[in-house]
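In: below are the sequence and a predicted model for it; my questions follow.
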Amino acid sequence: MIEKLRFVVSVWILLWGYCWGRFVVEKNNIRITSPNSLKGTYQCAIGNFGVPKYGGTMIGSVVYPSENQKACKDFDNSPFKSKPGGFPTFVLIDRGDCFFTLKAWNAQKGGAAAILVVDDRIEPLITMDTPEEGSNSNDDYVEKINIPSALISKALGGSIKKALLKGDMVKVNLDWREALPHPDDRVEYEFWTNSNDECGPKCDMQINFVKDFKGAAQLLERKGFTQFTPHYITWYCPDAFINSKQCKSECINNGRYCAPDPEFDFSRGYEGKDVVMQNLRQACFFRVANESGKPWQWWDYITDFSIRCPMKENKYTEECSDQVIKSLGVDLKKIKDCIGDPAADADNLVLKAEQDAQIGKGPRGDVTILPTLVINNGQYRGKLEKAAVLKAICASFQETTEPSICLTPDMETNECLENNGGCWQDTSTNITACRDTFRGRVCECPIVQNVKFVGDGYTHCEASGALRCEINNGGCWMGTQSGRTFSACIDDRTKGCKCPPGFRGDGVRSCEDIDECEEKLACQCPECKCKNTWGSYDCSCSDGLFYIRENDMCIGKYAANSGGNGGLIWLIIFLLAAAVCGGYAFYKYRIQRYMDSEIRAIMAQYMPLDNQPEVHNQAHNAL
């Protein structure tokens, strides 16, 4: 109980620190063009979900529903769907009773083009965020929200309601053109993230975004249009709790850098310090890749680690991470040197720099929401989705300097050309598991000449199916010696390799000949003489005996009774000849009997034979 109380107190201390931090609410303009009584430009807060139209504007007319005014329930019959030739509908919704995201989702299903949420208290504008994990909300709809959302003040909302009640048409222009800075021809952006993959929908959204956005991010970075930096949030354990079970489980470097337990259960699964270590490993990977002039490799590492080393499969380990790093050709020793000693009672330079970067400088404000994109020192708000983020980045270039990728939907890269994309490859046949797609490369075992390869696509692929031996001998061992060829590939096996009889080994790298004579596996009868051959053996018998291989024995002393080998051979020939002649004679006899009976039957139809009565006359007389 005391440990739990300490944990609660430490959480409150952290929350207190965040509350006193400088969190910046990202805003855009809302310009009302009618009625005249409301004309003017106002500010609204961009919601941290949906799709803000960064770099553009959106015009619509406002509707305030007569019922379900907090939008916590579905709207029937899509009442907000605009008619042909009409303005898009911006639905005005009251704050309270349910999550902001649920309001937006219900409004979107009702046909709204945007949602304006009216604050229910007099206060500075706040950022509407997505529900936290464990909130008991059915939040699988959050990623489906694709309309923009904004929070407006209670005063502005009240004025709009009064105008609508009088019958006035309220026309609004939502303007995101200045929502993000766009000072020059290069965009600098940061991605504040976390390596924990078991935090529910937010973690799923985060890794899906990384996978989808990777191709665009790498293209922009390679061509020098952007400068990207990943960051990781950690906190420190208060001095009073450094020796507590919680801090020892969640922190490294004597409580200096901490992350929450992934399962919020200290008795099972991974610990918070495991997350901190992987965060540090990812930050160091970026540093080493950036120093080598290839910062875009960070996207490959994050994607591959999430696929190959997930927590749910108990592969979220340093060993698995090292395998991913090696497959990408990055210097592992430099990364380990960067990581340093997590048990040292000293600052880690990388994580200390990350904690310093969390504090806002200039207009950015503190970073407290995960995940967060910071573009040109302004925090991105809205759905973490490829098209929306790419639009925000493109809006952050100085006018007329944006790259062509911002002007066309076509965006194709071939990541398999360098280091085979970190995927498996058979250099002898040039067969590769790397496949380039619009969203970036995937490591997937291929199908070659109707032969399917199976494996993880990163370190191993092997041919499977009935025709697998046609492709590189199925990846199995094959050897030729003295004109004889043996293979460990068997066509009727779906996969795997097995050394043929007479050999032993793994069937892949090698198969070694078995010396049946030395190991006394065959030709062991008293009269036998054994000689080993490659893949087999020869066995002969002494004293004129005959060797039977199936029974591994010598039989028959025929030499003394039949005048030697020659007599035996002639005896066998004579017996075979006699058998053939007897069979032939019996065959001729049977044929002759058959022909005789057939001829007699035919002749009996036309004339009586000696041994048949004259039935014809009897039949005639009977008529």
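Out: Arrived safely, thanks for sending. Numbers count the residues shown, from 1 in each chain.

In: every contact and neighbour count from this point should use C-alpha atoms.
Out: Fine.

In: list the buried ones in stretch 27-43?
Out: Along stretch 27-43, these residues count as buried under the neighbour rule (16 or more other C-alpha atoms under 10 Å): Lys27, Asn28, Asn29, Ile30, Arg31, Ile32, Thr33, Ser34, Leu38, Gln43.

In: sec struct for the fifth one, please.
Out: Just to be clear, that refers to Arg31. strand (DSSP: H, G, I helix; E, B strand; the rest coil).

In: pull up the distance across stretch 108-121, start to finish.
Out: Terminal residues of stretch 108-121 lie 25 Å apart, using C-alpha to C-alpha, to the nearest Å.

In: quick one: which two of the buried residues of stretch 27-43 are the most distant?
Out: Maximum pairwise distance in those, criterion C-alpha to C-alpha, is 21.8 Å, between Lys27 and Ser34.

In: this is the comparison structure:
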Amino acid sequence: MEKMKRMKGLRIALLAAAVMLAVELVSGNFVVEENSLAVMSPESLKGTYRSAIGNFGVPKYGGTLSGVVIYPTVNMKGCGKFPHDHFRSNSGERPKFALIDRGDCYFATKVWNAQQAGAAAVLVVDNRDEDLITMNSPEEDPVASKYLPNISIPSALIIKKFGDKLKTALSNKELVAIKLDWREAMPHPDERVEYEFWTNSNDECGPKCDDQVEFVRNFKGVAQILERGGYTQFTPHYITWFCPQAFIESKQCKAQCINNGRYCAPDPELDFTRGYDGKQVVTENLRQLCVFKVANESLPRQPWKWWDYVTDFQIRCRMKDNRYGPECAEEVMKSLSIDVDAVRKCIGDPNADADNEILKHQQDVQVGEGVRGDVTILPTLVINQRQYRGKLDKTAVLKAICAGYLETTDPPICLSDTIETNECADNNGGCWERGSITACKDTFRGRVCECPLVHGVQFEGDGYTHCEAHGLGRCKVQNGGCWEETRLGVYHSACSDYHHHGCHCPLGFEGNASKVEGGCVDIDECARKLKCQCPDCKCTNTWGSYECECANDLLYFHEHDTCINRKSGQSKAAGWVVSLIVLAGLSVLGLGSYVVYKYRLRTYMDSEIRAIMAQYMPLDSQGEVQNHSHNGVREP
């Protein structure tokens, strides 16, 4: 019996080795995701350096974090607990970053111990001369699994040479201030984020599976809001392995694989003698991919139904309840109005000795391309072709997605108070504003000062100190920022659609025409002796104009700024009327003469032309020309 157990264990070990070999064949390119680190002081170290984002905790995607570096005098590797509040900042102080050496314990353990002592971030110094590596989390360690979900600070690995320089500066009692910058850690090319979630339908793999299940449930609502609004393009993926040719006929491969060893998944319980097999897991993985495909290709498209199906399947079809399988899965699909027949057709025959295009594609895209590395562990989140680093948490992942949008194109959910701080709420972000119109635009990555577009009118300027309305209709938007005033029912404005920009005081006013500085002031034509200066005139200034009265029943003649006899004025007016009538008569007579002249000229020209042409050919008006002929034959 003992010998049989040893043989069985050997076969399992061989299969494990074969699977590992298959994984290596599928993968091999791991990309280290980096963030920027800028040293602000001392002067000798000022500059920008590279650092690798830790694959746990919460990186501040899209943001920055500044602080001072502290290197402990004891427990330099951070494997033990630090004194209480050892790295905690006092009120008014800058955050403190713990500088810890690599070695002797898990990276995550170091960060957890520093966080417990109040550190705002952790920098781990490599203990060997090599390029940057990613600090991974010890997922399989039962002790680490208890504190991993609670790590809430960012961490980064720095190379040994740079770390030694920081230690030297600190030993010399110099203040080392740095800024960690994640603003460019996530690409943000446009107004839509594309992201992938690599997962597994297995719910019996311990804390890792529990975290995936919890994340899908918690993130479902956010994911569906983003997808329905067209803000994201989501794609689910599932890691699959293949069984090496030498093991295809083995009992283990037959239990863990479908399509004759082409697509495999590990045994859920890691025990081939009980429970579910890997082939049931890979079949359910395929079913979930087909649910997404069918929902995405339906009319109308409903790709977000994947989240509904997976969430309900995790609740209703758990392995521990012996409900994991096609019967329960199809009950879930029917309840969500997903086409069961279309999903079955998509799955095809798992027993066929042939490729399955859906699963073959999963193996192909598992291999990294461009800036995206290979996918080798679960779960993996890829956002805009960059692998997400950090814990699988709803808020942390949403912040990473929000960091992937081009500035000013953020969806509303990214601008909520729980996700980011509205910088425009504090002193308008230092941007230009006038009344309710502002150049400050709040974005997840920080405020942007950009002159606005209001009711179809574009404001132009630097966005910080100046914005001005341009184009037609600008006077309808806060009067174009120009002065305006009404007195005793009389309205005057310095904004005119005749001018596409700028403010200009109307006739009778002077000033800078601005709405907020100076505006327009009435010109006193009387005091300045600009109008009504005739000897018999009395000038009275009015708002925007003036009044001029003449003595002795004289009439003020505005055009010439003079007083004239009222009767003379009337006779002059009558003279003007007579003159206009005579002028009109002459105009009519001249026009008539011109018409008669043109008519006679044309008649004369016509007769001359006809006379000339008659010399060369007969005309219709001339009668028939008699032709002489003999015997009916015309003479030549």
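Out: Sure, I can see it. Only a predicted model underlies this, so the values are computations on that prediction, with no experimental measurement involved.

In: TM-score for this pair?
Out: Once superposed, chain against chain, the TM-score is 0.64 (TM-score structural alignment, normalised by the length of the first structure); 409 aligned residues with a C-alpha RMSD of 1.5 Å.

In: which of the buried residues of stretch 27-43 of the first structure lies closest to Gly293 of the first structure?
Out: Lys27 (35.7 Å).

In: what's the burial count for the counterpart of Ile315 of the second structure in the first structure?
Out: In the first structure, the residue matched to Ile315 of the second structure (TM-score structural alignment) is Ile307. Neighbour count of Ile307 of the first structure, defined by other C-alpha atoms under 10 Å: 12.

In: which SS class is Ile307 of the first structure?
Out: Once three-state DSSP is applied, Ile307 of the first structure turns out helix.

In: kindly report the same for Gly80 of the second structure.
Out: Classified using three-state DSSP, Gly80 of the second structure is coil.

In: what does Leu123 of the second structure give?
Out: Quick answer, by three-state DSSP: Leu123 of the second structure is strand.

In: what do we get in the first structure for it?
Out: Looks like Leu123 of the second structure aligns to Leu116 there (TM-score structural alignment).

In: thought its match was touching Val91?
Out: Yes. Taking contacts as C-alpha atoms under 8 Å, Leu116 of the first structure lies within contact range of Val91: 6.2 Å.

In: how close does the residue nearest the centre of the first structure sit to Tyr316 of the first structure?
Out: In the first structure, the centroid-proximal residue (C-alpha atoms, centre = their mean) is Ile307; its distance is 4.8 Å. Using C-alpha to C-alpha, one obtains 10 Å as the distance from Ile307 of the first structure to Tyr316 of the first structure.

In: determine the longest helix present in the second structure.
Out: helix 566-614 (DSSP state H).

In: contacting residues for Phe219 of the second structure?
Out: By C-alpha atoms under 8 Å, 6 or more residues apart in numbering, the contact set of Phe219 of the second structure is Lys394.

In: name the helix or strand for the counterpart of it in the first structure, please.
Out: Using TM-score structural alignment, the equivalent of Phe219 of the second structure in the first structure is Phe213. Assigned by DSSP states H and E, Phe213 of the first structure belongs to helix 201-222.

In: repeat that for Ala119 of the second structure.
Out: Per DSSP H and E, there is no helix or strand for Ala119 of the second structure.

In: all strands for the stretch 301-450 of the second structure, in order.
Out: Under the criterion DSSP state E, counting those that start in this stretch, the stretch 301-450 of the second structure contains strands at 380-383, 386-387, 433-434, 437-438, 440-441, 448-449.

In: in TSV, list the ones you listed along with mean neighbour count and distance to Glu608 of the second structure.
Out: Formatted as TSV, those follow (neighbours: other C-alpha atoms under 10 Å; distance: least, C-alpha to C-alpha, whole Å):
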stretch	mean neighbour count	distance to Glu608 of the second structure
strand 380-383	20	91
strand 386-387	21	92
strand 433-434	16	79
strand 437-438	18	78
strand 440-441	22	82
strand 448-449	20	81
